[in-house]
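>>> Next comes the sequence, and after it the predicted model I'd like to discuss.
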Amino acid sequence: MNLKQYLIEEWRQLARVNRSDRPWEMPVAAALCMGAPIFAGAAMDDIGLGLAASLGGLVFLHLPATGLAHRMSWLMACAFGMTASHALGMLGHLVPALVVPMIVIITILVMMVCRFYAAPPPGGLFFVMAAAIGAYSPVHGRDALAQIGAVAAGGVLAVAIGFLYSLHIVSRRGHPEPLRRPTPSLDTVVMESVVIGGFVGLSLLAAHALQLTRPYWVPVSCLAIIQGASVRAAWSKHLHRTLGTAAGLLVFLGITQIPLGPWGTAAMVMALALVVETLVVRHYGLATVFITPMALLLAEGSQGNALAAPWTLMEARLIDTVVGAIIGVAGAACLHNTRFRHWAGSRLRRLWPG
């Protein structure tokens, strides 16, 4: 394939828009899960706790298209996992040297669960994001405990909204057909999870080595890429994420020029969440344009000094995304390489009991 054909193929991949059968109520419910906690925080004059609770609201995005009983049990498990991930990340404040090993262990455990149950996207992404944000959060002591409680409260709200949404959708569309899940294997569940955790840890070490100011975005970007079903999918996601982030930073710059205040921040996050969940199944790159400002508002919105200097924040986010995406593509190449899989799998089998 010559350069011209390669560029044409890449453009086709970038421009492809997928069809979606997602009901319109789903983005609305997701936006409510993320926006309502921030409105509550604004009403209590504590936007920081509202934003933390909104992080717990991301649990709603793990709602599976299954029967009602399974939907709710899975969503409640995800709410617990999100809270636990954030709390374990917060423990990094006590021993900073343990942050990287802790993020690696959390990633491995989360990915093992997701691989065993064949969890659909977003997979383990938000759990690792919650842990990473917690590990580098500026709050300590009682404020840290309050933030963990806020994440748990946001998860509970997401479960409640998920229950009402599921009742509505099941009554309208009926019970979905049972999904055929692949039989879990040692390679899929353990080996792939260990490799993914290793590369996520490597990306965080790279962030520290480069002395990046907000290293938590690097492992998140790495995991978003390495979760791809193939090297081709990982590379496409890398392009979508990098270009979408660059465009999204311009959107974020425009948002910072608006005097939002707590109530305006809540409304903006809700609007962005609605757009993201409408677009993400159709075109990941376009969705990333709006994911970027939404994620920055969630992680940085409680720190007025950070939003007052948007160029510094934008530069940090772009560098973090590029570094994480490069390591993520390298990890995906290893993960889908037959020789590497055989080498890694054979060594894990020696350690695995039975």
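The structure has been received and is ready for your questions. Not measured: the values here are computed from a predicted model.
>>> Every contact and neighbour count from this point should use C-alpha atoms.
Fine.
>>> Where is the longest helix in this structure?
helix 141-173 (DSSP state H).
>>> now that one, how far from the centre of its chain.
17 Å (Cα atoms, centre = their mean, to the nearest Å).
>>> Quick check: buried residues in it?
Going by neighbour count (16 or more other Cα atoms under 10 Å), the buried part of helix 141-173 is 144, 147-163, 165-166, 169.
>>> ok, Tyr6 - how many residues close by?
11 (other Cα atoms under 10 Å).
>>> Relative to Thr242, how far out is it?
19 Å (Cα to Cα, to the nearest Å).
>>> With Leu58 instead?
22 Å.
>>> for Leu296, same thing?
Leu296 is 15 Å from Thr242, by Cα to Cα.
>>> Compare those two (neighbour count), which wins?
Set Leu296 next to Thr242 and count neighbours by other Cα under 10 Å: Thr242 wins out with 23 against 19.
>>> element containing the more buried one, please.
In the assignment (DSSP states H and E), Thr242 maps to helix 231-256.
>>> Go through that helix and flag the buried ones.
Neighbour count says helix 231-256 has 231, 233-253, 255-256 buried, by 16+ other Cα under 10 Å.
>>> Give me the distance from it to the chain's centre.
That offset, for helix 231-256, works out to 14 Å (Cα atoms, centre = their mean).
>>> which secondary structure elements does the following helix or strand past it contact?
Scanning forward in sequence from helix 231-256 by DSSP H and E, the next helix or strand is helix 261-279. Contact here means 3 or more Cα pairs under 8 Å, 6 or more residues apart in numbering; DSSP states H and E; on that basis helix 261-279 packs against helix 25-43, helix 284-300.
>>> what's in contact with helix 261-279?
24, 26-28, 30-32, 34-36, 38-39, 42, 47, 286-288, 290-291, 294, 297-298, 301 (Cα atoms under 8 Å, 6 or more residues apart in numbering).
>>> Got another one to weigh against that:
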Amino acid sequence: MTLVRELVWVGPHAGAHRPALRCGISVGLPMVALLAAGRVDLLGAAAFGAFTAIYARGLTVPARTAQQAVVGAGLTASVVVGLLAAHLPAWQGLIMLVGVAVAATVAGQVVDWKPGGPLFFVFAAGAFAGAPAFGFAAALQVVAVTAGTAAFAVLVGSAGAVRPTHVRAAAPLVAVPLRAAVRREIVLEVLLACAVTAPLAVLLGVEHVYWALIAAVVPLSVAAGRVARGLHRVAGTLLGLVVAVPLLAAHPPGWAIVLVAVVLQVGAELFVLRNYGLALVFITPLALVVGSTMHPAPIGDLLADRLLATVAGVAVALLVVSGGWCLRTTHRARTR
């Protein structure tokens, strides 16, 4: 019954409209600028930079500014890794993506960013690693747009400093507070899950292997409720695919893609901390619609690949969680 409650429970609103609005502005205005410049091909880069706005929603300025600056730099670095991986053989590219997952897991624990885990960093790296390789000039443009959008998101997140209630806004920016302890067991779980998921996804014929890696790290990114998080990932993805069908089938023009991206990003942020499964109803079509600007694919193949990758990744993650629980239980029994 506890698991059932975790699956269906929707948390309180708790002012979710404020971070949702920041996310909408952070992704919307850069996309409008790119659309005006006729660069629909760079909308994906803007979306990854705008993920910076998702972080540090519970912090106030200047702590939010400092943490988002670190996240923005990390997302930009992940895009660079993905661009480089696209020029390598597939297996080397997968190793680089696993490296991003492990590095972001460690960094997330040290910086204590929220939401935790390496999800968006693997997403940013994987999307470009799985796309056709960019030339040097085009890659520089992608990196510049990602970094610029991330910087804009940091500015939007810092805008609250102009309000009189932010008495700490006048204080100089300080370094992000670091945590000394890194939970090695979580890092090892992420490494194991990715190391198993990558070849399994290839064996199953998954085209977007990084989708499977994302699904594998999602349940491991929370300390409690991991089974519920995995089931939310599968159920939310399935419902999100239903939403994505008409959006993809409409082959929306650039302005419509921007509008859809803003609406879905705001919707995801409204629910992500209240019920992860509901948030996936927005996140899934967002990823597919924006991703279609980078490398289009037949709708049926795309939907099937997303579902297969998600199920495979979550299944591996839950096996890792179960294995870890069994080992801890056995160890406690032996030490009694």
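Done, it's in. Remember, predicted model here, so these are calculated numbers, not experimental data.
>>> Next, the angle helix 25-43 makes with the longest helix of the first structure.
Angle between the axes of helix 141-173 of the first structure and helix 25-43 is 150 degrees (criterion: axes from the mean of the first three to the mean of the last three Cα atoms, to 10 degrees).
>>> how near is the aligned residue in the first structure for Leu280 of the second structure to Tyr216 of the first structure?
Mapped onto the first structure by TM-score structural alignment, Leu280 of the second structure lines up with Thr288. Thr288 of the first structure sits 17 Å away from Tyr216 of the first structure, going by Cα to Cα.
>>> OK, contacts around the residue in the second structure that Ala135 of the first structure lines up against?
Using TM-score structural alignment, the partner of Ala135 of the first structure in the second structure is Ala129. Counting by Cα under 8 Å, 6+ apart, Ala129 of the second structure touches Val81, Gly82, Leu83, Leu84, Ala85, Ala86, Gly93.
>>> possible to save those residues as TSV with secondary structure?
Shown next, in TSV, are these (DSSP: H, G, I helix; E, B strand; the rest coil):
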residue	secondary structure
Val81	helix
Gly82	helix
Leu83	helix
Leu84	helix
Ala85	helix
Ala86	coil
Gly93	helix
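>>> And the residues you listed, which two are furthest apart?
By the measure Cα to Cα, Leu83 and Gly93 form the most distant pair in the contacts of Ala129 of the second structure, at 9.8 Å.
>>> neighbour count winner among the two?
Set Leu83 of the second structure next to Gly93 and count neighbours by other Cα under 10 Å: Leu83 wins out with 29 against 22.
>>> on that earlier part again, reformat the helices and strands packed on helix 261-279 of the first structure as JSON lines; add distance to Leu202 of the first structure.
Formatted as JSON lines, these follow (distance: least, Cα to Cα, whole Å):
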{"stretch": "helix 25-43", "distance to Leu202 of the first structure": "31"}
{"stretch": "helix 284-300", "distance to Leu202 of the first structure": "22"}
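>>> Can you classify the nearest residue to Ala180 of the second structure once chain neighbours are set aside by secondary structure?
Setting aside the residues directly before and after it, Ala180 of the second structure is nearest to Val110 in space (Cα to Cα, 6 or more residues apart in numbering), at 6.8 Å. Classification of Val110 of the second structure by three-state DSSP places it in helix.
>>> Val110 of the second structure matches what in the first structure?
Alignment note (TM-score structural alignment): Val110 of the second structure maps to Phe116 of the first structure.
>>> you'd agree its match is up against Met191?
No: contact status for Phe116 of the first structure versus Met191: not in contact, 11.8 Å apart, counting by Cα atoms under 8 Å.
>>> More neighbours: the two, which one.
Set side by side, Phe116 of the first structure and Met191 show more neighbours around Met191, with 23 against 18, by other Cα under 10 Å.
>>> Distance check, the counterpart of Ser73 of the first structure in the second structure against Leu34 of the second structure.
Under the alignment (TM-score structural alignment), Ser73 of the first structure pairs with Ala66 in the second structure. Per Cα to Cα, Ala66 of the second structure is found 27 Å from Leu34 of the second structure.
>>> Please apply the same query to Gly291 of the second structure.
Per Cα to Cα, Gly291 of the second structure is found 16 Å from Leu34 of the second structure.
>>> what does Gly72 of the second structure give?
According to Cα to Cα, Gly72 of the second structure stands 19 Å off from Leu34 of the second structure.
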